[in-house]
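Colleague: Predicted model, plus sequence, below.
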Amino acid sequence: MKITLKDGSVKEYESALSVYDIAMDISEGLARAACCGKVDGRVVDLRTVVDGDCELSICTANDAEGLSTIRHTASHVLAEAVKNLFPQVKLAIGPSIDTGFYYDFDHEPFSREDLDAIEAQMKKIIKQGAKLERFTLPRDEAVRFMEDRGEPYKVELIRDLPEDAEISFYRQGDFVDLCAGPHLMSTKGVKAFKLISSSMAYWRGDSDRARLQRIYGTAYNKKEELAAHLERMEDAKRRDHNRLGREMELFTTVDVIGQGLPLLTPKGTKMVMKLQRWIEDLEDKEWGYVRTKTPLMAKSDLYRISGHWDHYKEGMFVLGDEEKDKEVFALRPMTCPFQYYVFKNSQKSYRDLPCRYGETSTLFRNEDSGEMHGLTRVRQFTISEGHLIVRPDQMVEEFKGCIALAQYCLQTLGLEEDVTYHLSKWDPENREKYIGEPEVWEETEGHIRQVLGELGIPFTEDVGEAAFYGPKVDINARNVYGKEDTMITIQWDALLAEQFDMYYIDENGDKVRPYIIHRTSIGCYERTLAWLIEKYAGKFPTWLCPEQVRVLPISEKYEAYAAKVLKELKAKDIDATVDNRSEKIGFKIREARLDRVPYMLVVGQQEEEEGLVSVRSRFAGDEGQKPLAAFLDQICEEIRTKEIRKEEIQENAKA
């Protein structure tokens, strides 16, 4: 057989060999470093036997697949350690993830002391260096095997597999786990690891199922890599919007109000108002949008027409009982069907298109309680929503325009380098989730693929992530912990105009169905605020800050001049305050710096006599005395241009 290696060279063998044996034949050093293999692009265990011509890559810890294998093995070591210390525990699942690994256990909550003890036990297991051995059983035998070991969650997983399936297990010493692999050859391959935290998780993500305890950890090939990761984790905690946003008094949550229903405080509200006013003016004055204002709820009839009742009802807040009430309402999870009726309010000709409707929409989605997190995953949120009703011949250019608008918003906020683009496609194997014929989906996905290609935007394709009525471009970003969320969506819809009987009159006087683009320009304001908090660690660009200037009189004798300075600042629409507390000026400056205020204006006798202000900034420290008029010109220009201090971002990243 001929084995084509990653560098293009070809090895020939007379008989079948395992991936590990082939690695050993290439180089003993490569075999020692090997974690898994890829046969014709498919990730496989080192124990996998290769018996025919193929392309083979040997993956080490320097490859994503190899690092994932190290982490997967670490999760098994974790499970063994927990079973050793807590024999009554029941095992659930334990995969590797982008940032490390986790394992779910049916057990009472783990304390930090428990995690430390588990870590110590893991080190013992790793030092013993047990080999990992793979074996398989027929499904019925596999069920009995796990029943005998008292593992009900494993039994459930096995029973969900086909009856003729051959079930694989991995043994390391006396510990055995149900697993498809791949794994390292020995536990000694786990060289640097750390248990990070524990939290509650539902079995199979279902809030109606058992509450389990999830232990998170991470693993690397070298201690230096682990140390760097832990340092990044500390920085993530420092930037975590859920902590920092509360510390800065931007938002809060209250149990009696409900999970996923954050309260924006005056400071947080001020920031969202600035974003909202900017986006509305940008869309209306420069991109040709017109505003609509539509209800927060509608009868179920509307959602039946759109298809949301059949495809999205579980994610909606329904008001009423279909069996008892004459009319059942639901809070809106989106604005599109409402804006369709704005379009239908008057007859349109081909000359009236495109119609670009924009709305600052408050939406409601019945997210699972386990998914709630700060401002990124909430049940009520506000979005820069828009729908473009266009002629088919306008669709491509308008779609490109929506991408350009989104990119402009990202660039202005300094976020353009933090995103990835995704073509979210339908899943032809799950037809019940979608409306429309395969030909329509293939055509629309092809159009989006071509648009992204023409714009030179790198993207990945995600099967099964489309909305039920059309494919979309999702612009995603990761939070400080590496979790990916969709920030902006632009969707191609060739189907719903038919369901709502939408049409325009073409040049021949015929009725023609339009196409629709569903889009956001900045996405959800709450999620964007969370993103900005984490990006800037609370040190926002001046134009976005809820407090842009703080005036600091040296003593009460200069409060009148401080009030005069404040009046002139406010006359220029600058968000400013005065600190009139009877504290020393050094203390006031430190407080302002801790509050991340961009500018402090210290005023005393000389400043009052000569119409000056002593400027201290978050960016440059002591900037010296300036005429008040000169400072006003400076900060107004900074706010007008929405300047981003790149040097401060870089300095903050090093901190």
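Modeller: Thanks, I have the structure now. Residues are numbered from 1 along each chain as shown.
Colleague: Could you use CA atoms for every contact and neighbour count after this?
Modeller: Noted.
Colleague: Mind listing residues that contact stretch 203-215?
Modeller: Stretch 203-215 is contacted from outside by 92, 102-110, 195-202, 368-370, using Cα atoms under 8 Å, 6 or more residues apart in numbering.
Colleague: Could you pick out the buried ones from these?
Modeller: Among these, those classed as buried by neighbour count (16 or more other Cα atoms under 10 Å) are 92, 102-106, 110, 195-196, 198, 200-202, 368.
Colleague: Go ahead and list the helix or strand containing the residue nearest the centre of the chain.
Modeller: Nearest to the geometric centre of the chain sits Asp485, at 2.0 Å (Cα atoms, centre = their mean). Asp485 belongs to strand 484-493 when assigned by DSSP states H and E.
Colleague: Give me the contacts around the next helix-or-strand element following that strand.
Modeller: The first helix or strand that comes after strand 484-493 along the chain, using DSSP H and E, is helix 496-499. Identification of contacts with helix 496-499 by Cα under 8 Å, 6+ apart yields Ile305, Ser306, Tyr469, Tyr503, Arg513, Pro514, Tyr515, Ile516.
Colleague: Give me the buried positions along helix 496-499.
Modeller: Buried residues in helix 496-499 (16+ other Cα under 10 Å): Leu496, Ala497.
Colleague: let's bring in a second one:
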Amino acid sequence: MSEMFKISLPDGSVREMPQGSTPADVAAAIGPGLAKAAMAARIDGELVDLSMPFTGDAALALVTSRDEADALELARHDFAHILAEAVQALFPGTQITFGPSTDDGFYYDFAPRDRPFTEEDLPAIEAEMRRIIAADKPLRREVWDREQLVSRWKQQGETFKAEWAAQLPGDEPLTVYWSGDDWLDMCRGPHMPSTGKLDPAAFKLTRVSGAYWRGDQNNAMLSRIYGTGWLNKKQLSAHLTRLEEAAKRDHRRLGAEMDLFHLQAEAHGSVFWHPKGYMIWRELEAYMRRAIDDAGYREVKTPQVMDARQWEQSGHWGKYRENMFVIPDEVPNVEDEGPIVSDDAQWMALKPMNCPAHVLIFRQGIKSYRDLPLRLYENGCCHRNEPHGALHGLMRVRQFTQDDAHIFCREDQIVAEVRAFCELADRIYKDFGFTYSIKLALRPEKRFGTDAMWDMAENELRNAVVEAGLATPEYGWEELPGEGAFYAPKLEWHLTDAIGRTWQVGTIQSDRVLPERLDASYVGEDGARHRPVMLHRAIFGSYERFIGILIEHFAGRLPAWLAPVQAVVATIVSDADAYGAQVAAKLRSAGVRVETDMRNEKINYKVREHSLQKVPYLLVVGKREAEEGTVALRTLGAEHQKMMSLDDAIALLTAETAAPDLRP
């Protein structure tokens, strides 16, 4: 008689199954409905195929479409494999490489035999994918000897797969998945039992781009095909609607339409701010200064270029060098012979972050325990050498300005300081209408400092959020193992925008490493020298990215206090021009950012044009308004105008365009 295993189910029941049984057998034993709905399983918490045999007593959870996170990951992984199979069926000689799932779909990289793929190829590939799904081909896992698999890939002309299989770390066998009996791919898995588990109406191929093999620009250029994949047609339709809405809100398009900024190759990765866009910046900067002044910060300004030896001491040179812009500190005479930069040149670097410079300010003069906490703030301009392909409008740039601050404090002050920061961030994000979640990013594998230091830092951040009442499901509290910085754990604020997207912006980190490396100290109550703890914190993250998020969140219709032009006075007839100028002058004196439109155009044309420019208020004046001292006030998005006296209009706009009051 075969050995029996005890299989514990989520409802607390236990089933005895014979050796060799699989999760699929358990599902079938429970009932045909579950057997049909099951996609995969978790055995002792590990996601596996339904065909994975039990090796002993185990806890089992069967995965169905109700387990959306796991189900979507499985579906997208399967869609990627089916995409690769479809491409090779339609374009013989194409080599396959990698095909992972993504946050909203999947992609696969190919080495075409004849030409790069284009978006014109996508409809035919989609049709072939649906044929494979309809065929309900079983997806079967096998374990292969590494040398055997490398040999097969080479025989089939799959040079990229052969290279990858040969270079994978370790010497254990490799797994492959068959689709039916005629196509396979190397994969760790898991997968659903068959292609027919997928909904053929729940995916769409979206675009084609170039991608370098293994992300290295020195390697071969491949064709990458992207798709979005879901569990059903309803989810796909909702996603495509979100994409359409996101396209309407794209900050790059709106930035051009509203004349806010532009980017161009002459300063790749940096922003040219136009007057209207820079007005938004100035308002945000003034707002943040009010916030940090009220919170007891002291604003500083530090150099853009610092000696490489400073970055070596801080640890950034060794761990961040490839992302830094470096220059020799002595530029040779162009008429000199020999190399442009000698081997013994001293190097300088544009700062990628502000923290080492703030430590140098802290070190000026002797600090006492009574001086702490010391909160140093800087609107700090930084430069990071981001890859060309990673740059994206305002969201990812090479030159950016952080609302950066560092709090130097004693051990007994940490929790209170972090809690105060949490409360400040809460007020600021709510001023902009955002909801948010908070995550605690824990120690990474490669890090500075001892485990004891990391234990203290993680507990301090955790305790501060608990004391602030924010470590709750309402605020999406979650801990993220391995995602901290190399020198400190961090709290992260993830904003949710108007169409449900999340953006990671604010952070605070509890750091004991940098003060040690840069020899920061203060004199304690006992007369001895002690290391301060350094809290790195930002709320906007960077002005560039935060402005981009705001533009998309509000679809360009910024709150009136942030709008670069808050009101336009538009005349109906030239006889009202003098009165229009008078109205604008009075609004300007009241602190409203106002322009006039006295062009010889129809008023409907003017209304439409300023609506496209997202101007919050339009004051229409004609001959009658001039005689009566009134205005016709139109609010952006409203269908009708409202007649009121000029004084009432000025009072209304003054109140509506006032910046938020930051007092608690």
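Modeller: Yep, it's here. The structure presented is a predicted model; accordingly, all values stated were derived computationally and were not measured.
Colleague: Now, the contacts of stretch 203-215 of the first structure that are in strands?
Modeller: 102-106, 195-202 (DSSP state E).
Colleague: what two of those residues are the furthest from one another?
Modeller: Largest separation among those by Cα to Cα: Leu195 and Tyr202, giving 20.0 Å.
Colleague: Pull up the aligned stretch in the first structure for stretch 206-224 of the second structure.
Modeller: Using TM-score structural alignment, stretch 206-224 of the second structure lines up with residues 196-214 of the first structure.
Colleague: cool, stretch 307-327 of the second structure as well?
Modeller: Taking TM-score structural alignment, stretch 307-327 of the second structure hits residues 299-319 over in the first structure.
Colleague: buried ones in the matching stretch?
Modeller: 300, 302-303, 306-309, 311, 313, 315-319.
Colleague: What of stretch 120-134 of the first structure?
Modeller: Neighbour-count burial for stretch 120-134 of the first structure [16+ other Cα under 10 Å]: Gln121, Met122, Lys123, Ile125, Ile126, Gly129, Ala130, Leu132, Glu133, Arg134.
Colleague: which other residues reach that stretch?
Modeller: 77-78, 80-81, 168-173, 183-190.
Colleague: cool, stretch 435-442 of the second structure as well?
Modeller: Contacts of stretch 435-442 of the second structure (Cα under 8 Å, 6+ apart): 429, 458, 461-462, 470-471, 474-484, 489-497.
Colleague: Kindly report the same for stretch 89-109 of the first structure.
Modeller: Contacts of stretch 89-109 of the first structure (Cα under 8 Å, 6+ apart): 68-69, 71-72, 74-76, 78-79, 82-83, 150-154, 198-201, 203, 211-219, 481-482.
Colleague: Out of those residues, list just those in strands.
Modeller: Those of the contacts of stretch 89-109 of the first structure lying in strands (DSSP E): 198-201, 211-219.
Colleague: Turn those residues into CSV, columns for distance to Leu56 of the first structure.
Modeller: Listed next are these as CSV, based on distance: Cα to Cα, whole Å:
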residue, distance to Leu56 of the first structure
Ser198, 38
Ser199, 39
Met200, 40
Ala201, 38
Arg211, 42
Leu212, 39
Gln213, 39
Arg214, 35
Ile215, 34
Tyr216, 32
Gly217, 30
Thr218, 28
Ala219, 25
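Colleague: Now the two most distant members of the residues you listed.
Modeller: Maximum distance among those (Cα to Cα): 25.8 Å, for Arg211 and Ala219.
Colleague: Settle it for me: which of these two has more neighbours?
Modeller: Higher neighbour count among Arg211 of the first structure and Ala219: Ala219, with 27 against 19, using other Cα atoms under 10 Å.
Colleague: quick one, what contacts the more buried one?
Modeller: Ile70, Arg71, Ala74, Gly100, Phe101, Val190, Lys191, Ala192, Phe193, Lys194, Leu226.
Colleague: out of those, what pair is the most spread apart?
Modeller: Farthest pair in the contacts of Ala219 of the first structure, by Cα to Cα: Phe101 and Lys191, 14.6 Å.
Colleague: of these two, who's got more company?
Modeller: Using other Cα under 10 Å as the criterion, Phe101 of the first structure and Lys191 rank with Phe101 on top: 25 against 17.
Colleague: Quick one: residues in contact with stretch 240-260 of the first structure.
Modeller: 237-238, 261-269, 369, 372-375, 377-380, 480, 530-531, 533-534, 537-538, 595.
Colleague: Could I have the buried ones of those residues as ChimeraX selection syntax?
Modeller: Of the contacts of stretch 240-260 of the first structure, the buried ones can be selected in ChimeraX as follows, counting by 16+ other Cα under 10 Å:
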select :261,262,264,267,268,374,375,377,378,379,380,480,530,531,533,534,537,538
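Colleague: So which of the contacts of stretch 240-260 of the first structure are in helices?
Modeller: Lys237, Arg238, Pro266, Lys267, Gly268, Thr269, Ala530, Trp531, Ile533, Glu534 (DSSP state H).
Colleague: The fifth one is in contact with Pro546, isn't it?
Modeller: Yes - counting by Cα atoms under 8 Å, Gly268 of the first structure touches Pro546, with 7.3 Å between them.
Colleague: In three-state terms, label the residue mapped onto Gly436 of the first structure from the second structure for me.
Modeller: Gly436 of the first structure maps onto Gly449 of the second structure when the alignment is built from TM-score structural alignment. Classification of Gly449 of the second structure using DSSP: H, G, I helix; E, B strand; the rest coil returns coil.
Colleague: residue contacts, Gly449 of the second structure?
Modeller: Tyr487, Arg512, Val513.
Colleague: please redo it, this time with the cut-off set to 7 Å
Modeller: Listed by Cα atoms under 7 Å, 6 or more residues apart in numbering, the contact partners of Gly449 of the second structure are Val513.
Colleague: Repeat that for Ala563 of the second structure.
Modeller: Each residue near Ala563 of the second structure by Cα under 7 Å, 6+ apart is listed here: Ile280.
Colleague: Okay, it and Ile547 of the second structure: tell me how far apart.
Modeller: 12 Å (Cα to Cα, to the nearest Å).
Colleague: Can you find the partner of Ile132 of the second structure in the first structure?
Modeller: Match for Ile132 of the second structure (TM-score structural alignment): Ile125.
Colleague: ok now the helix or strand harbouring its match, how far from the chain's centre?
Modeller: For Ile125 of the first structure, the host element (DSSP H and E) is helix 112-128. Computed by Cα atoms, centre = their mean, to the nearest Å, the chain-centroid distance of helix 112-128 of the first structure equals 32 Å.
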